[in-house]
Structures are given as structure tokens and as C-alpha cells.
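Participant: Sequence first, then the predicted structure:
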Amino acid sequence: MTYCLGLLTQSGLVFTSDSRTNAGVDSVATYAKLFDFSQEGDRVLVIMTSGNLSSSQSVMSLLKQDLEDAGAENLHNLPSMYAVARYLGSKNRTIAEWDRPSLESSNISFSSRMIVGGQIKGQAHELYLIYTEGNCIQATPETPFLQLGETKYGKPILDRAFRYESSLEDAARCALISMDATMRSNLGVGPPIEIVAYTADSLRISQRCRLGEQDEFLINTRRQWEQELQRLVALMPPVPWDGCGC
């Protein structure tokens, strides 16, 4: 299972992903889902993946092969973030053409979605979601976050607390609480948690952290969030039972 989240703010971008791909009574596997393909000073590119693990790993392998081929179209010579998103979509389709028939014949679902965000020198910072079929959508000030995987548990906090105008620090807090809410309700999502923040126009990633299950900051954040929610519930006005029409 997976939960990945990209947030677009007027001052930059925040990326958050878990690292759990399988969970059971006696089976837990962790794999990185956040990948940094940045070239400091020229472009920042962060990619997060979800879906069939073999499919997403195959896409990453194709990206690296193109980077090693000096004459190929690749992440470091594409002219825009939209071109990057379309390029990633084409790699998704390539892997689908190779693997989908055999996977589906064995009743295994083929799926591979990605979030890519960043900035190319001289252009605006942007955030995209790429679907299994290769098409993409872009985050906007009106819809400033994109999710992958187990989206439903962490969405309410984003709807209520996150805005395009939020500071990067507040965006990172919202991302962490959204991730914690998902982990609290779905055992298929779990640490280590990776968080990356990018300040627009800096063309370098200078803020990132990785939080393990026993990380004191993660534990304290969860505890404080739960305590504050309980406190706020207690402060809400009582239900007007006599006037509810029961």
C-alpha cells in the first residue's frame, strides 16, 4: 500500500511519502517511493510513485537509462515541467505495453501512478499527477495538492487546513498530519516517512528529513495532534437536543 502527497504553495513545494509496500501479520516490506532527479542550479525534479512495485521500479530504470545515454531525451534536457510530465507518462505506457498482458492473465492489476514536481530555471514551479494511462493533471492554486494511493484518510485535514497561500512550514505540518492520519487508519501505510520541501527559485533542495517509526518527533506530533483534537471536541457547543426535531 502507499500514500504519497504533493503540495503546491506560492512559495514552493512539499513532497511526502511513506515507504511501506506490503503489510500483514508477519509480512512488512519497505521500499523508497520518493526519488530526487534534481540538477542544482538548473532544475529541481522530485518524483513519487505508487501502484504495482515492479512497474514503478521498471519506470525508474528507464529514466536512469535515458540519463546515461547522452543523446536521449531525458529528465535533464526536457524544456518544461509539462514536458517532464508527458515524458513520464510515455514511460508508464511503455511498461504497460510490456507487462500488462502477462500481469492481467495472472489476475494481477497493472497500475503505476506518479507525482512529479519541481522547477526548471526561468520557469514557474509546478506539480503534476501522471496516471497509469500516461495522461496527467496539474495542481493549481484552486486545487493545490495531489495524492497517490490511500488518499481518503489524509484528505480532510488538507481540505480544511491547507491553502495555496500557506507557508512552506505550514504545508509541511499539514503533510505530516495528513500522513499520520493515514497511518492511524490503514496499516498498509507506514514509516519511514520522507518529507522534502523546495523553496521556489532556489533551484536546490535544502530541506528534507526521514522519520522512522520510533522517531521522537513523529511520536510527539501524533500525540499532540490527538490531544488537541480531543481538546477541541470538548470545546464544541453541546448538541441542541431539545431543538433537533427528534
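Facilitator: Good, I have the coordinates. Keep in mind that this is a model prediction, so the values were computed, not measured.
Participant: make it CA atoms for all contacts and neighbour counts henceforth
Facilitator: Will do.
Participant: By residue count, what's the longest helix in the chain?
Facilitator: Criterion DSSP state H: the longest helix present in the chain is helix 81-105.
Participant: Pull out the buried residues from it.
Facilitator: 81-82, 84-96, 100 (16 or more other C-alpha atoms under 10 Å).
Participant: Please verify my assumption that Arg222 contacts Met179.
Facilitator: No: in this structure, Arg222 is not within contact of Met179 by C-alpha atoms under 8 Å, at 10.2 Å.
Participant: Stretch 22-38: how far from the chain's middle?
Facilitator: 13 Å (C-alpha atoms, centre = their mean, to the nearest Å).
Participant: what about it, how long is it end to end?
Facilitator: 29 Å (C-alpha to C-alpha, to the nearest Å).
Participant: right, and Tyr153 touches Thr182 too?
Facilitator: Yes: using C-alpha under 8 Å, Tyr153 is in contact with Thr182, at 4.9 Å.
Participant: structure B:
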Amino acid sequence: MTYCVGMYLDEGLVMLADTRTNAGIDNISCFTKLQYFHVPGERMIAVMSAGSLSLSQSVINMIQDGLPDPETGQVETILTVPTMFRAAALIGEAIRRVHRTHDEAMREKNVSFDVSIMLGGQLAGRTMRLFQIYDAGNFVEATRDTPFLQIGDHKYGKPILDRAVTMQTPIQEAVKLALISMDSTLRSNLGVGLPLDLLTYRNDSIDGIETCRITEQDPYFTMLRERWSAALQAAHRDIPPPDWKSNTNPGQPPLNR
């Protein structure tokens, strides 16, 4: 299992992925799920993947090798596509090609076709964009109303993002929220694990990329996990108990059991 989150902000992009792959209880490995393609002054395109590692690696290799444009017939790669929309379409076509190649054999082995890709970035002179591409090759785009996307096991990390992330969120605050979201997932799902890969990108900069790998020994992430846990415990202790439980409200009928 995997958890990846991408945030689409006025200031830029935040993309965070775990690195755990799980092919059984005794076969747990670490693989990078976040990578980026950068041509200085021209483009910065980052991708994160979830689902079957073999399928996602096939897709990523295919978009680097190239596929023919359906209109012109010219081979396009992730480094030559003219727009971010075409980059999303290229990944969608790569997923469909991988599906045509492997789906029948996978079904014979009772293995589901499971892959999803998150794509974010910008080409010089064009708009920064963030997409989520599904296993059918179709995709959706982050908007001002929905400024973050998730792939993999997203349910544990979603509540904090729903409450706190907007387009106006500064990148540094967004990084903090992404890490809290990841910590919630790490605590509830053993299929998601450290180390983490983080990328931030400044809007309209093309070369304004920062990346880091966060391990168990990272002092900031350790501090964040401890303080967030303590804050949650303090918050629920500070909320008054329900009055029906203490019978302090004589006008309230007893709770039926």
C-alpha cells in the first residue's frame, strides 16, 4: 500500500510520498514513488505513483521512452510534451498500453490491475497544474475548490487536509499539514512507511525545486509527531463531556440503550 499527497497552492506545489511496498507480510521493501523531470529554465514535472509497483514502473519507463501523439504521430516523452495537459494524457495512454499488455495475464493469476499516478508541474510560460490519473487512463485536475489530491490509502490523512488546506496556504504550512496527514496514515496503516520523499516547487520559477528524504531520525518530523499527538490528546480533554452522560441537565431525557 502507498500514501501520496499533492497540494496545489498559490505559492506552488507540495508533493509527499511514502516509500513502502508490500508484496506480503514477509516481503516489505523500500522504493521511491516520487520522481521529477527537470529541464532548467524549461520545465519541471513531478510524478508520484501508487498501486502495483511493476505497473507503475512500466508506466514511468514508457513516458520516458515516448509514445506517438495520436494527432501528429510524432513520438512524445515527458520531456517533450508541450503542455501539462498533454503530459497527463501521455501518462493516461501509457497506463492503457500497459493494461492491454498485462491485463489478461494478470486476470489469469487473479491479480487486479491497480495503478494511479499523480502529476504536477509547470512548463515555462504556462500555468502550473496538478493532475490525478486513474487506472483507466482518465484524469482529474486540482482546482481552487479542491486544492489537494491523494492517491493510495488516503482515508486516514484526509480529515486534516479537508479542514486546513486552501489555495492561500503558504508552502511551509502546507508541508507541515502534509506531514501531519502522513503521520496519521503511518499510525493507522502498516502498509505505509518511512522514509518519506518530499518535493516543493515555487510557482513560475521552473528551477525553484527543493527535495528531501525524511527518515526515522529526522528531528523535525519526530517533533511534529510528538506535538501533534499531544495536541490531539489535550484537545479532547479540554472539550466538556456530554451532559447526558453526567445527568447534569435534568431536562434532557435519558439516552436509550
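Facilitator: The structure has been received and is ready for your questions. Since this is a predicted model, take the numbers as computed values, not measurements.
Participant: Post the TM-score for the overlay when you can.
Facilitator: Here the TM-score for the pair of chains, by TM-score structural alignment, normalised by the length of structure 1, is 0.94; 243 aligned residues with a C-alpha RMSD of 1.6 Å.
Participant: which of Tyr153 and Thr182 of structure 1 has more neighbours?
Facilitator: Thr182 (23 against 17; other C-alpha atoms under 10 Å).
Participant: ok, now how distant is Gln214 of structure 1 from Ile193 of structure 1?
Facilitator: From Gln214 of structure 1 to Ile193 of structure 1 the distance is 11 Å (C-alpha to C-alpha).
Participant: for Val14 of structure 1, same thing?
Facilitator: From Val14 of structure 1 over to Ile193 of structure 1 the distance is 13 Å, taken as C-alpha to C-alpha.
Participant: more neighbours, the two?
Facilitator: Val14 (28 against 25).
Participant: any idea which element that one lies in?
Facilitator: strand 12-17 (DSSP states H and E).
Participant: From the contact counts, what lies against that strand?
Facilitator: strand 3-9, helix 168-185, strand 193-199 (3 or more C-alpha pairs under 8 Å, 6 or more residues apart in numbering; DSSP states H and E).
Participant: Average separation of the following helix or strand past it from the aligned part of structure 2, please.
Facilitator: Using DSSP H and E, the helix or strand that directly follows strand 12-17 of structure 1 along the chain is strand 20-23. Taking mean C-alpha distance after the TM-score superposition for structure 1, the mean distance separating strand 20-23 of structure 1 from the aligned residues in structure 2 is 2.2 Å.
Participant: Contacts for strand 20-23 of structure 1, please.
Facilitator: 1-2, 28-31, 53, 187-192 (C-alpha atoms under 8 Å, 6 or more residues apart in numbering).
Participant: What subset of those is buried?
Facilitator: Counted by 16+ other C-alpha under 10 Å, those give Met1, Thr2, Leu53, Gly188, Val189, Gly190, Pro191, Pro192 as buried.
Participant: Now for the first one: which residues touch it?
Facilitator: The reference is to Met1 of structure 1. Arg20, Thr21, Asn22, Ala23, Gly51, Gly149, Glu150, Gly188, Val189.
Participant: and with 6 Å instead?
Facilitator: Thr21, Asn22, Gly188, Val189 (C-alpha atoms under 6 Å, 6 or more residues apart in numbering).
Participant: for the second one, same thing?
Facilitator: Contact criterion C-alpha under 6 Å, 6+ apart gives Gly149, Val189 as the residues in contact with Thr2 of structure 1.
Participant: what do you get for the last one?
Facilitator: The contact partners of Pro192 of structure 1, taken as C-alpha under 6 Å, 6+ apart, are Ser19, Leu211, Gly212.
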